[in-house]
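Novice: Task: produce atomic coordinates for the following.
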Amino acid sequence: MKIQRVVVTGLIGMAAGLLSAALPAAAQAAKPPAQITIKNMRTAPLTTFEIATGGEQSRLVGKISKPLAPGKSIAVKLNKPAGCSYFVLAKFGDEVESDAEGMDLCKDKIIRLTE
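Specialist: Down below sits the predicted model:
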């Protein structure tokens, strides 16, 4: 099982020199979204989905309140997000578990859960 990251927006048509000069400024201006979308593309229901800040004192910023059926999607609101890098945990009804550390939610606002 893997978590696919889908880029919602991107930069197109910039020259390499201009792009490399713009990246540090863009990284500083990046803000975490107020919510992200979770799509369960597996055949098993998603029973647990949690998003937490990284580091030693991680803080839960989002989760699903009830199981998500196969093929369905849901918007998950983030509670006081800080920064772009998060830890994501997904558990399914068939006992499969997946996690991703350092997921950039400023860039990846849609998370597709697949086999």
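Novice: For the rest of this, base every contact and every neighbour count on C-alpha atoms.
Specialist: Will do.
Novice: Show me where this protein has its helices.
Specialist: 16-29 (DSSP state H).
Novice: The structure of the following sequence is requested for comparison with the preceding one:
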Amino acid sequence: MRCQPVISAGLIGFTVSICLATNPATAQSAKPPAQVKVTNARLVPVVSLEITTPGDQPRLIAKLSKPLAAGKSIALKLNKPAGCNYSVLAKFSDEVESDNEGIDLCREKSIRLTD
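Specialist: Below you'll find the predicted structure:
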């Protein structure tokens, strides 16, 4: 009878160690998409939009080449993305700015700009 608890504990420990060993591999294999869909859900055009890496020396990953009309969408190609977290800065024709940091593009394949 004494062996059963030891075997159960051993199997639980083995299962936990397998989970811990595979989670970092899963996180490292996550990659951002080659492009991201940007939708302007505001009533005014987006005049500029930049997607950059976070940190003190951000690197530009994608940029809106021309204004995006209200209610329209565009696919932006990501230039050499690295990692999952990015910052998005959008400026609208009514001089409103939207600054979002820490957007996980490995999970979110689209960006929706709203009021």
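Novice: so what number do they get for TM-score?
Specialist: The pair, once superposed, lands on a TM-score of 0.79 when counted by TM-score structural alignment, normalised by the length of structure 1; 97 aligned residues with a Cα RMSD of 1.6 Å.
Novice: Could you give the number of residues near the closest residue to Ala69 of structure 1 other than its chain neighbours?
Specialist: Leaving out its chain neighbours, the residue that sits closest to Ala69 of structure 1 by Cα to Cα, 6 or more residues apart in numbering is Pro45, at 4.6 Å. Neighbours of Pro45 of structure 1 under the rule other Cα atoms under 10 Å: 18.
Novice: Aligned counterpart of Pro45 of structure 1 in structure 2, please.
Specialist: Pro45 of structure 1 maps onto Pro45 in structure 2, with residues paired by TM-score structural alignment.
Novice: how near is that match to Leu64 of structure 2?
Specialist: With the distance defined as Cα to Cα, to the nearest Å, Pro45 of structure 2 ends up 12 Å from Leu64 of structure 2.
Novice: the strands in structure 1, which residues?
Specialist: 2-6, 35-40, 46-53, 60-63, 73-77, 85-92, 97-104, 110-114 (DSSP state E).
Novice: First-to-last residue distance for stretch 25-34 of structure 2?
Specialist: Stretch 25-34 of structure 2 end-to-end distance (Cα to Cα) = 21 Å.
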